[in-house]
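J.: predicted model, plus sequence, below.
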Amino acid sequence: MSEQPEAITQLSFEAALKRLEEIVRKLESGEASLDESIELYAEGDRLKQQCEARLQAAQARIDKIQLGRDGQPAGTTSFDPD
C-alpha cells in the first residue's frame, strides 16, 4: 500500500507531489481506516521531506543576478535566501 522509503527517493518531484496530494485527499475524505490513515500519514511525511529536500537543492543552484552601477546586469552570485 504505502511507498517504501527507497522508492520515494526515486520519485520525481512532480510524482512525489502528486502522491502527496492523493494522500491528503484520502485522509481528508475519512475513507481510510485508522491503521491505513497512520500508514498514509507516515508516507506523506516521507514524501513531504523528499519534496522539501529537492526544493532546497534546486534553490541552492539558483543564481542571483547582480546589477552594475548603471543598472545593467553585471554578473551572477550564488543565491542566498538570507
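T.: Alright, I've got the coordinates.

J.: for the rest of this, base every contact and every neighbour count on C-alpha atoms.
T.: Fine.

J.: and stretch 37-57, which residues are buried?
T.: Within stretch 37-57, the residues scored as buried using 16 or more other C-alpha atoms under 10 Å are 37, 39-41, 43-44, 46-47, 50-51.

J.: Throw these into CSV and include distance to L17 and secondary structure, thanks.
T.: Formatted as CSV, these follow (distance: C-alpha to C-alpha, whole Å; DSSP: H, G, I helix; E, B strand; the rest coil):
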residue, distance to L17, secondary structure
S37, 18, helix
E39, 17, helix
L40, 14, helix
Y41, 14, helix
E43, 12, helix
G44, 9, helix
R46, 11, helix
L47, 7, helix
Q50, 9, helix
C51, 7, helix
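
J.: adding another structure so you can compare the two:
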Amino acid sequence: MATSKKNVDELTYKEASTELELIIRNLESGDMELEESLESYTRGVELLRSLRARLEDAEQKVSVLLKDVDGTDKLVAGEAADTSDRLSF
C-alpha cells in the first residue's frame, strides 16, 4: 500500500467503507505478497474500528434527538449495527 493514503480520521464514512471493501476483496483474492497483505490487514482493522466508532457515535446522537418534549427519553426499538464482519485471510 502506498504511504500517501489519508489518515483514517480524515476519510468520510463512505470513503472509509469503500476502502475497507476494496481491502477485503484484495485480501480474499490471495494474490498479494505477505508484507502487502499484512499492511492491508492492518489498515483494514483501523478502518473497521473507525467505522464502528462512527456508527456508535451516530446512534448516540439519534438517541439524544429522540428526547421527548418533557425531557424524557423516547426509546425507539431498532436494530444495532452489524459488527460481525471480520477481516480474515
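T.: It's in. Every value quoted in this text rests on a predicted model; they were computed, and no experiment measured them.

J.: centre-most residue in structure 2?
T.: The residue lying closest to the centre of structure 2 (C-alpha atoms, centre = their mean) is L51, at 2.2 Å.

J.: who are the neighbours in contact with that residue?
T.: If you count contacts by C-alpha atoms under 8 Å, 6 or more residues apart in numbering, L51 of structure 2 has them with 13, 16-17.

J.: likewise for K26 of structure 1?
T.: With contacts defined as C-alpha under 8 Å, 6+ apart, K26 of structure 1 is in contact with A32.

J.: what about it, distance to C51 of structure 1?
T.: Separation of K26 of structure 1 from C51 of structure 1 (C-alpha to C-alpha, to the nearest Å) stands at 19 Å.

J.: next: A32 of structure 1.
T.: In this view, A32 of structure 1 and C51 of structure 1 are 24 Å apart by C-alpha to C-alpha.

J.: cool, and L67 of structure 1?
T.: From L67 of structure 1 over to C51 of structure 1 the distance is 32 Å, taken as C-alpha to C-alpha.

J.: kindly report the same for L17 of structure 1.
T.: Distance from L17 of structure 1 to C51 of structure 1, counting by C-alpha to C-alpha: 7 Å.
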